[in-house]
Each structure stands twice: as C-alpha cells, then as structure tokens.
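> below: sequence and its predicted model.
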Amino acid sequence: MQKIETTLPLRLWTVEEYHRIAEVGIFGADERVELLDGKIIWMSAKGTAHTSSVGRTNKLLQNRLGNRAWVAIQDPVKLNERSEPEPDIAVVKVDPLDYADHHPIPPEIYLIIEVADSSLKLDCETKGKAYSKAGISDYWVLDVVSRQVHIFREPSEDGYQSEKILAEDETISPLEFPDLRIQVLEMLPLVSRS
C-alpha cells in the first residue's frame, strides 16, 4: 500500500518579504498579524484581562528597571530571517537610537513576556519553540485565566529545557536582573471583590 503525503509544502516568508507585503497594503488596517517561522499568523484579540496585565506589567517594569533596560510593548522583535513576532512585552538593551534603525534581535533581548487569555497553547508551544530556537534565555507566559506564570528557561533547538509554573502569590526575578523581585500577582489584573 502506497503511503500518501498529507502535509502540503508551504511557501515560507522572510522578514524582508513580510515587510514588503505590509508596505503595499495587502493587510487591512485592522488586521493583526505577525511572522513566525516563515508563516503569517493571526494574533488573538485582546480581552480586558489581557490589556490590564500588559499595562500593569509595563508600568511595574518601567518603574523598577528605570534606565537599565528598554521596555517595548507589542512591538516587533526580529528573531531570525523568518520570524518577527510582536510579543506583549520585550525587555531589551537600551539602544542609543531607541531602535529607530532596527527591531531588537536576540542578543539585545533580556526577557520576553506573552500574556495569555485565549492563547495559552500558542504562547507556550508555538511561540515558545520559536523563542527557544532563537536563544531567548528568559521567556514568561502570564496566564490571566489560571492566574499563574509559566517561566521558560534553558533554550535549545527543540524547545525550552526548563519550565516552572508559579502561582500568583509566588515571586520571580528576571535572569538578567536578579535584584528585581516581582510577585506574580503584581502583573495580573485586579480581581473585583464584590
């Protein structure tokens, strides 16, 4: 019996081609997409819990890091020639031109944080593998539904070798800033006590 190939060959895009597609207006103004492993993927809609967590985490990191790092919110990072995701939060090296001439690349990235309300599997698996292959040493997925954070470290070609899940009452420090102690609860949306 002959085996039938079920996977179709895909035409993968480069970051340069992705930029040209955007420049000619192929994507609508309201379309939220990003390039991951040569594939253009739809970004999840942002719920209120997602927006709240991104805002709280941004403010917390800005206040505590000061001038030690640049905190980028939902801006592109260039992982390689086929991946340019737009993580919810990227803590990157300070650049004298404020990244006016390029998007941050892996050697300039201290920490990536994705906030998941409906995208936990995508963030932990698909994006996690892309960040790991690019050598991002500290990757966090803030799960606003379960009110916990997944901490991914020890990147490899096959994915992160270490994953820890911390509850909202636990504390974490970024690898590059061990003096910065963050309680998970500080990054989560406030809960109504009615």
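Yep, that arrived. Residues are numbered from 1 along each chain as shown.
> for the rest of this, base every contact and every neighbour count on C-alpha atoms.
OK.
> from Lys59, how far out is the nearest residue to Leu12 once chain neighbours are set aside?
Spatially, and ignoring its direct neighbours in sequence, Leu12 is nearest to Gly38 (4.4 Å; CA to CA, 6 or more residues apart in numbering). According to CA to CA, to the nearest Å, Gly38 and Lys59 sit 32 Å apart.
> between those two, which has more neighbouring residues?
When neighbours are counted by other CA atoms under 10 Å, Gly38 and Lys59 differ, and Gly38 comes out ahead with 20 against 14.
> that one and Thr14 touch, don't they?
Yes. Assessed by CA atoms under 8 Å, Gly38 is found in contact with Thr14 at 5.9 Å.
> what's the overlap in contacts for the two?
Both Gly38 and Thr14 are contacted by 82-83, under the criterion CA atoms under 8 Å, 6 or more residues apart in numbering.
> helix or strand for the closest residue to Leu188 other than its chain neighbours, which one?
Spatial nearest neighbour of Leu188, excluding adjacent residues (CA to CA, 6+ apart): Ser53 at 5.1 Å. Using DSSP states H and E, Ser53 maps to helix 48-65.
> who's in contact with the spatially most central residue of the chain?
Closest to where the C-alpha atoms of the chain average out (CA atoms, centre = their mean) is Pro87, at 3.2 Å. Applying CA under 8 Å, 6+ apart to Pro87 gives the contacts 73-77, 112-114.
> below is an additional structure, to be compared with the one above:
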Amino acid sequence: MNMPPSLTEPHRLKLRIEDFTLLDHAGVFDAYGKVELIDGVIEVMNAEFRRHNRIKNYLTRRLQRALEDIGSRYEAFSESSLALPSHDLPQPDVIVARGGSDDRYYEVRDLAIVVEVADSTVARDLGVKCALYLAHGVPEYWVVAVASGEVHQFWDPGVDGFAARRMVPLEGELTSATMPALAIDGRGLL
C-alpha cells in the first residue's frame, strides 16, 4: 500500500487552539508561566521585568480612560488570549476590544487595536507577530519599542501587507489611526 509522503515522512504536528486549550485546562503549562500558541507551536514567554509590566499597565489604563472619555463601546484589556483560527492563540500585552461576559477567547471581530510592548522582543513583534496579525486581518497593530522610545503603528491590512504605517515618538499624543477620536499621552510611559 502506497501512503502519501505526508503520512510516511516525519512532519510537524501543529496544535489547534482546541488542543492547546485542553492541555491548558489539564494544567500542563502551570509550571511555565505565560505560554502562547503561534503557528501551532507552544512558545514559552520570558518572565516580565518590572519596566515591561509598568509600561503595559500604564498603557492599558490610559487607553481605558481615553475610551471612556470618548464614550466608546470598546475597552482596554491586558494579557488577553486572542483566538486566530486555527493554530494561533497569542496573548498580546494589550488589546482594545469589545468586552463580554461569555466564555470564549477574543477574536478579530472583537478587536480595534492589538498592542505589543517590545523590550527584548522588538524584532519578533515587528516580524513574526506583525505577519500573524496581518494574516488574520487585525485592524490596527502597535509595537511599543522601548529601546527607541517610539510606537510603530500598522493599519489597513491587505494582501500585500499593512497598507499604512507610521512611527510616533512617545513624547506627546499617540492617536489611533482607525479610531481617530482615541488619543493618549505617551509621555511618562517609558
């Protein structure tokens, strides 16, 4: 009997979100801290230093206040799992999304903005993570580059990449490209 090469040759087994969830609920990852599922592979994230944690929390609070000030139905959340079917379950540092009380992961349909704070991961966040969010149609993506003190903003996802992008120094106002009424003060985040 001739079997297709994909069944007879060694190959990578990509976990699905539901596989990852079962493992997580069984406590498999308890000893590892923060883990993500990226392209079907379980990735253990570095422990968070105080600076990273501080920036992430300040950013979340500032975004939440600004959303309330403009009367938005969106909220800012920290460390939320984002289901990008069927093999990706990243945990961005901050998301701006519609909240809910149901028992499911956030999905792209819930999102306005995804934010990664990049202290030691700027290349990854501008590379692999940017491509991941682009591929799934995330409306707006920010990378807070700690070392350079600027925010890389990407929006308008398309087949050739994000159609629009800009870099903004964290020295003044930081405005969303897709929600122009949403603006925060970037000073003092770093």
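Nice, I can see it. Remember, it's a predicted structure, so these values are computed and weren't measured experimentally.
> circling back: among the contacts of Pro87 of structure 1, the buried ones, what's the PyMOL command?
Buried residues within the contacts of Pro87 of structure 1, by 16 or more other CA atoms under 10 Å, are selected in PyMOL with:
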select buried, resi 73+76+77+112+113+114
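> and the counterpart of Ile112 of structure 1 in structure 2, what helix or strand is that in?
Aligned against structure 2 by TM-score structural alignment, Ile112 of structure 1 finds its counterpart in Val114. Assigned by DSSP H and E, Val114 of structure 2 belongs to strand 111-118.
> can you tell me the mean distance of that strand from structure 1 after alignment?
For strand 111-118 of structure 2, the mean deviation from structure 1 after alignment is 0.4 Å (mean CA distance after the TM-score superposition for structure 1).
> next one: that strand to chain centre, how far?
In terms of CA atoms, centre = their mean, to the nearest Å, the centre of strand 111-118 of structure 2 is set 5 Å apart from its chain centre.
> what does stretch 138-154 of structure 2 give?
11 Å.
> what are the ranges of the strands in structure 1?
33-36, 39-42, 70-73, 89-92, 109-116, 138-143, 148-153, 162-167, 171-172, 182-183 (DSSP state E).
> could you dump those into a markdown table and include distance to Arg64 of structure 1?
As requested, the strands of structure 1 are exported to a markdown table (distance: least, CA to CA, whole Å):
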| stretch | distance to Arg64 of structure 1 |
| --- | --- |
| strand 33-36 | 29 |
| strand 39-42 | 32 |
| strand 70-73 | 11 |
| strand 89-92 | 12 |
| strand 109-116 | 14 |
| strand 138-143 | 18 |
| strand 148-153 | 19 |
| strand 162-167 | 21 |
| strand 171-172 | 14 |
| strand 182-183 | 10 |
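> which ones are touching the closest residue to Leu59 of structure 2 other than its chain neighbours?
What sits nearest to Leu59 of structure 2 in space, not counting adjacent residues and going by CA to CA, 6+ apart, is Leu189, at 7.1 Å. Leu189 of structure 2 is in contact with 54-55, 58-59, 170, counting by CA under 8 Å, 6+ apart.
> try 10 Å
Contact analysis of Leu189 of structure 2 by CA atoms under 10 Å, 6 or more residues apart in numbering lists 51-52, 54-59, 62, 144, 146, 149, 170-171.
> buried ones among the residues you listed?
Neighbour counting with 16+ other CA under 10 Å marks 52, 55-57, 59, 62, 144, 146, 170 as buried within the contacts of Leu189 of structure 2.
> any chance of these in CSV, plus distance to Ala164 of structure 2?
Shown next, in CSV, are the buried ones among the contacts of Leu189 of structure 2 (distance: CA to CA, whole Å):
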residue, distance to Ala164 of structure 2
His52, 27
Ile55, 25
Lys56, 24
Asn57, 27
Leu59, 22
Arg62, 24
Val144, 17
Val146, 22
Leu170, 19
